[in-house]
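*Asks:* the following block contains a protein sequence and its predicted model.
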Amino acid sequence: MYECCWRKSICKMERTNDSMMTEFVLVGLSAHPKLQTVFFVLVLWMYLMILLGNGVLISVIIYDSHLHTPMYFFLCNLSFLDICYTSSSVPLILDNFLTVRKRVSFSGCMVQMFLSFAMGATECVLLGMMALDRYVAICYPLRYPVIMSKALCIQMAALSWGLGFLNSLTETILAIRLPFCGKNVINHFVCEILAFVKLACTDISLNEITIMLGNVIFLFSPLLLICISYVFILSTVLRINSAEGRKKAFSTCSAHLTVVTMFYGTILLMYMKPKSKDSAFNKLIALFYGVVTPMLNPIIYSLRNTEVHGAMRKLMTRHWFWRKG
C-alpha cells in the first residue's frame, strides 16, 4: 500500500516537473548545416540594412519639418515598428545559425513570442491606418489637413500599437497556462506561437480558435479596409481629367500599395498554402516575411520620393558643414 502511494506521488511529481517547462530547443536549419553559415551572413547583413535604412528614414522625417505630415508620421511609426519587430527575433535567429540545436529559456521564449506577435499584429493595423490616410488625401484633398489632424494621427497610431499588444497579451497568457509533458523541441527559428502551443499535452482548441480569430481580425479586417480604401481611391483618380494629376495621385499611393502587396502576399502564402512536408521551405518563407520585408520598406518609400531625397541631401549637407566647421 505504501509502495503504491509512493509510486503515485513520484508519478505526480514527474508530471508536475514536465508541465513546468524550463527551456525549449529551436531546431532551425540544423538539418542543413552547410546552409547555416551562409544564412547567418545573409541575415546579419539584412539586419544591419534594416537598422541603417529605417534609422536613416526616421532621422530624416524627424529632422525635416516639411515631412511633418500625416503620411510621414505613419511611415515613421512603420520604420520604428520594423526595427522593433526584427530586433525581437533576428538576434535569436542569428544565434540559432551558430549552434546545432539552440536552447532558449521558457521566459525568453515567452518574451520573444509576445513581442514578435505584438509587432506583427500592430503592423497589420498600421498599414490599414495608412490606407485610410491615403484615402482622405486623394478623395478629400481640400479637407485633408482638417480631417487628418495631429491629434487624430496620434490616436490612430496609438490604437494600432494598443490593439497589437492587447492581442499578443491575450494569446501569450493563454499559451503560458498550457501544461507540457516533456516535449520541448520547436521546429522553427524562433518561438512561433502555433508551433509552441502544439507542444502542449492537453486540448488546444481554445488556443487555436483565438489564434484563428486573431488572424481574421488583425489580418483580414485591415486588408478589407485597405481594399475598400483603394477602390474609392481608384474611382477618384480615374475621374481626374489631366494625366499629370492622375500620375501624381497614383505616385502618392504606389509605395504603400507595394509594401501592402509584399507584406500580405508573404503572410497569405505562409498561412494559406497547402500543408507541406518540407519544413525548411516553410521556415524560409517565414524568414522572408520577418527580415526581407522590413529591409525593403525604407527602400520602397524613398526610391522615387523626391521629398525624402531632398531631406536626405539637406541632412547630409548640414552634417558635412558641421564637421568641416
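*Replies:* Nice, I can see it. Residues are numbered from 1 along each chain as shown.
*Asks:* alpha carbons only for contacts and neighbour counts from here, please
*Replies:* Will do.
*Asks:* now the strands: where do they sit in the stretch 1-150 of the chain?
*Replies:* 23-26, 102-105 (DSSP state E, counting those that start in this stretch).
*Asks:* got another one to weigh against that:
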Amino acid sequence: MVPDNETHMAEFILLGFPAPPGLQALLFVIFLAVYVLTITENLIIILLIVTSPQLHRPMYFFLGHLAFLEACYISVTVPKLLLSLVGSTKSISFLGCMAQLYFFIALACTECVLLAVMALDRCVAICTPLYYPLTMSPRACRQLATGSWLLGLLTALLKVFFISQLSFCGPRVINHFYCDISPLLNLSCSQRRRAEVVDFISALLILLIPFCAIIISYTCIISTVLLVPKAQNRGKAFSTCASHLAVVIIFFSAALFMYARPRSIRSWDLNKLVSIIYTIITPMLNPFIYCLRNQEIKDTLLKVLCSRAALSRVADH
C-alpha cells in the first residue's frame, strides 16, 4: 500500500531567493544584466573563432565549444529564475523540472570532460610540439569534442533516470532557484538509496577522472617548461595555460563542494550561493578570463572592430 501522503507530484515550487519586492526587482535587474552579458560575450567568441582563419586551431576549436556550452549552461537556469523574480508563480512542472535537471547535469558533466580535453591539448602543444599537428588533427579534435558531449549527455541520462523513478510527498517546495539533485532527493519519500549511490559514484567519476587528467597534464607541462632555458619562453608557455587553469580552479572548487558528497546532506542557503558561482558567475567570467589573457583573441577582436569602423566611415561618405 502506498501511504496517503505520497504522491507523484505534478509540479514543484522553486523557492529561489525570497525577498521584499524591491530587492527582488534589484535581483532581477542584476541577473538579467549578467545573463545578457554572458550570452553576448560567448556569442562574440564563437563568431570570432568561426570567422577568423587565424583562430582555426585546436585550442580555439575547444574554446568555441566551451563558449557555446557556457551560453547553454546559463540559459538552463537563469530564465526560470528571472520569471520567478517578476512573476507571481514560482511553480515548475515535474517534467519541466526533470528536463531542467537533465540539461543542467549534461552541460556540467560535459564541461568537466571538455576542460580535461583542453588541458590535454595544452600538454601536447607544450610537451610534444613536433607531434602536435598529428596528434591534435582536425579529426582527433572533433572526436574529443564529440566524446565530451556524449559522456555528459549519457551521464545525465543515468542520473535523471533514477531520480525520476522516485516518489515525492509532503511539502513540494524546493529550496533552490533551479531543480538540483540534492533538494529533489530530500523531497523523496520513497527508497532513495539506489539513486543516491548512483548519483554519488557518477559524480565522483565525472569530476575526479577529468580532474586527475588535468593534474597529470599540468604536471607534465610544468616539468617541461622548467627545462626551457630562457625565462621569457617559460613565461610565454605558462601564459597560454593561465586562463584555462583559472577556469579549472573556479569550476572544480565549486563543483566538488556541491556534488562530491553524499546526497543526504540537506540543501542549505549556502548551497544556493555556491551554485551561483558555477551556474551564473563562472559562465560570465570565463570569456573575460580567456580573452584578457589571450593576445590573439584581443588582436582579432580589435581587427574586426577596426574593419567595421572603416566600413562604417566608407558607407557614411
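*Replies:* Ah, there it is. Just so we're clear, the structure is a prediction, and the values are computed from it rather than from any experiment.
*Asks:* ok so, going back, highest mean neighbour count out of the strands of the stretch 1-150 of the first structure?
*Replies:* strand 23-26 (a mean of 20; mean count of other CA atoms under 10 Å).
*Asks:* confirm that residue 275 of the first structure sits in a strand.
*Replies:* No. Using DSSP: H, G, I helix; E, B strand; the rest coil, the assignment for residue 275 of the first structure is coil, not a strand.
*Asks:* now it: how far from residue 301 of the first structure?
*Replies:* Applying CA to CA, to the nearest Å, one obtains 34 Å for the distance of residue 275 of the first structure from residue 301 of the first structure.
*Asks:* equivalent analysis for residue 68 of the first structure, please.
*Replies:* Taken as CA to CA, the span from residue 68 of the first structure to residue 301 of the first structure is 15 Å.
*Asks:* of those two, who's got more company?
*Replies:* Comparing residue 68 of the first structure with residue 301 by neighbour count (other CA atoms under 10 Å), the higher total belongs to residue 301, at 19 against 14.
*Asks:* and the equivalent of the more buried one over in the second structure, what helix or strand is that in?
*Replies:* Aligning on TM-score structural alignment places residue 301 of the first structure opposite residue 290 in the second structure. Assessed by DSSP states H and E, residue 290 of the second structure sits inside helix 282-292.
*Asks:* okay, buried residues for the very next helix or strand once past that helix please.
*Replies:* Downstream of helix 282-292 of the second structure, the first helix or strand assigned by DSSP H and E is helix 295-316. Neighbour counts over helix 295-316 of the second structure (16 or more other CA atoms under 10 Å) mark 297, 300, 301 as buried.
*Asks:* cool, stretch 52-63 of the first structure as well?
*Replies:* Using 16+ other CA under 10 Å as the test for burial, stretch 52-63 of the first structure gives 53, 54, 55, 57, 58, 60, 61.
*Asks:* with stretch 172-182 of the first structure instead?
*Replies:* Buried residues in stretch 172-182 of the first structure (16+ other CA under 10 Å): 172, 175, 178, 179, 180, 181, 182.
*Asks:* from these, which ones fall inside helices?
*Replies:* Per DSSP state H, helices hold the following members of these: 172, 175.
*Asks:* looking at the buried residues of stretch 172-182 of the first structure, which one is closest to residue 244 of the first structure?
*Replies:* residue 172 (49.9 Å; CA to CA).
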